[in-house]
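In: Predicted structure and sequence below. I'll ask about it afterward.
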Amino acid sequence: MKYAMELTGPRGIPRGFTMIELVLVIVLLGIMGGFSIQYVSSMLQANRFMSGQKDIVDEGRLAIEFMVRELRVAKDITATTSTSITFDKFSGLPQDDDATSIQYSWNAGTRTLSRASSNVTAILSTRIKTFSITTPSADLYQIDMELEGSEGETFVLRSGVRPRVTVS
């Protein structure tokens, strides 16, 4: 039988693997596979966390930058509380031509930061856990906000602004 598989080599030494060798290879591959699955799982979890962080960071930065830019060109700040600020500015925006009584306020119940004028009301962020406006020195306004994502991840933003009209 020319095509039959030979179980011995040219010198009569048996060829192939023993059962112990096969079991040992299967066990080692199982251990390596277990570690690989743990590694991939932790990488996916970290990716999900970072994606959530990026979403809240983007939303928070957009809200605080918009607020700071408008406060920088404020003509007169008429009212300030720990969670809201109202001011007049020199000129309106293309989307909102009203330049008087612009109010930024935070609602703790709905966790929203909104911008309101007589013409337009817009919600800037819906994930703000804590928010405060303080005046550490004359004509300097410090804005602090802590944002919370859907998975419980948090991010804190702080910015300060000095309206240009008060700078001499």
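Out: Structure received. Small disclaimer: the values here were computed from a predicted structure and weren't measured.
In: going forward, measure contacts and count neighbours with C-alpha atoms only.
Out: OK.
In: residue contacts, Gln103?
Out: Ser84, Ile85, Thr86, Phe87, Arg115, Ala116, Ser117 (Cα atoms under 8 Å, 6 or more residues apart in numbering).
In: any chance of these in JSON lines, with neighbour count, secondary structure and distance to Asn107 too?
Out: Below are the contacts of Gln103 laid out as JSON lines (neighbours: other Cα atoms under 10 Å; DSSP: H, G, I helix; E, B strand; the rest coil; distance: Cα to Cα, whole Å):
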{"residue": "Ser84", "neighbour count": "18", "secondary structure": "strand", "distance to Asn107": "9"}
{"residue": "Ile85", "neighbour count": "21", "secondary structure": "strand", "distance to Asn107": "13"}
{"residue": "Thr86", "neighbour count": "21", "secondary structure": "strand", "distance to Asn107": "15"}
{"residue": "Phe87", "neighbour count": "21", "secondary structure": "strand", "distance to Asn107": "18"}
{"residue": "Arg115", "neighbour count": "21", "secondary structure": "strand", "distance to Asn107": "11"}
{"residue": "Ala116", "neighbour count": "16", "secondary structure": "strand", "distance to Asn107": "13"}
{"residue": "Ser117", "neighbour count": "19", "secondary structure": "coil", "distance to Asn107": "16"}
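In: ok, and here's another one to check against it:
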Amino acid sequence: MKQPMSSIHNEHGMTMIEIILVIVIMGVMVSVGAQFLFQSAEVDQRHAERVDRVTRAYVAMEMLVRELRIADPATVNITGNTITFDKQFGYAQDTTTSGVSYTYSPGGDILQRTGSATTTIATNMTAFSITDNGGWYTISLTLTGTLSGDFTLTSAVRPRTLS
């Protein structure tokens, strides 16, 4: 017995509507996947910037705290955005013991250390403060990131008196 013509036609392939539906569904899947990849890349970029900013803040704070810890307490002088002091002894890397200062320049958004040479300690800073709490010094610095906002680091230090 012969099969009708319409059933033979359906067995040979897909219709144009089926092909268009497959293309539309694949397009939607690709656009969702691309959006996911772009969001992942943006999150990764924000995370990398945040890690960089935290590391820079930590290094700047650690340098200042270490030097202030060996400062001669009688020589510590805070004036506005600058702290100046004489150290009780020098390091092998920097033998300078007098006139060490850390200065924050709000216009340039940088923290600089001046001793035997002037060195930029941190950039992209939005705030820096030092408070004398009766021999204890509270230091706070804020660094900014273009993607991930501000990060503030605060520490306290007291100069040691060597006998």
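Out: Now that the structure is in, tell me what you want to look at. The structure displayed is predicted, hence computed values, not measured ones.
In: one step back: which of the contacts of Gln103 of the first structure line up with contacts in the second structure?
Out: Retained in the second structure (both residues aligned by TM-score structural alignment, their matches' Cα atoms under 8 Å) from the contacts of Gln103 of the first structure: Ser84, Ile85, Thr86, Phe87, Arg115, Ala116, Ser117.
In: quick one on the thing from earlier: would you reformat the contacts of Gln103 of the first structure as TSV and include distance to Thr78 of the first structure?
Out: Output for those, formatted as TSV (distance: Cα to Cα, whole Å):
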residue	distance to Thr78 of the first structure
Ser84	11
Ile85	8
Thr86	6
Phe87	5
Arg115	15
Ala116	14
Ser117	14
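In: which position in the second structure aligns with Met145 of the first structure?
Out: Alignment note (TM-score structural alignment): Met145 of the first structure maps to Leu141 of the second structure.
In: can you check Val25 of the first structure too?
Out: Checking TM-score structural alignment: Val25 of the first structure goes with Val22.
In: Now its match: which helix or strand?
Out: Per DSSP states H and E, Val22 of the second structure falls inside helix 16-69.
In: mean shift between the helix or strand just after that helix and the first structure?
Out: Sequence order places strand 77-79 as the next helix or strand after helix 16-69 of the second structure, per DSSP H and E. On superposition with the first structure, the mean distance recorded for strand 77-79 of the second structure (mean Cα distance after the TM-score superposition for the first structure) is 1.5 Å.
In: Phe89 of the second structure versus Thr95 of the second structure, what's the distance?
Out: Note on Thr95 of the second structure: its distance to Phe89 of the second structure, by Cα to Cα, to the nearest Å, is 8 Å.
In: Between these two, which has more neighbouring residues?
Out: Neighbours per residue, other Cα atoms under 10 Å: of Thr95 of the second structure and Phe89, the larger number sits with Phe89, 16 against 12.
In: Trace that one over to the first structure, please.
Out: In the first structure, Phe89 of the second structure lands on Ser91 (TM-score structural alignment).
In: who touches that match in this structure?
Out: Contacts of Ser91 of the first structure (Cα under 8 Å, 6+ apart): Asp97, Asp98, Ala99.
In: sorry, back to before: so what's the match of Met145 of the first structure closest to, chain neighbours aside?
Out: Distance criterion Cα to Cα, 6 or more residues apart in numbering; nearest residue to Leu141 of the second structure, sequence neighbours excluded, is Phe128 at 4.4 Å.
In: Please pull up the equivalent of the one you found in the first structure.
Out: Under the alignment (TM-score structural alignment), Phe128 of the second structure maps onto Phe131.
In: Measure how buried that match is and give me the count.
Out: 23.
In: just to revisit the earlier point, I'd like the distance between the match of Met145 of the first structure and Pro73 of the second structure.
Out: In terms of Cα to Cα, Leu141 of the second structure sits 22 Å off from Pro73 of the second structure.
In: who's more crowded, the two?
Out: Leu141 (22 against 19).
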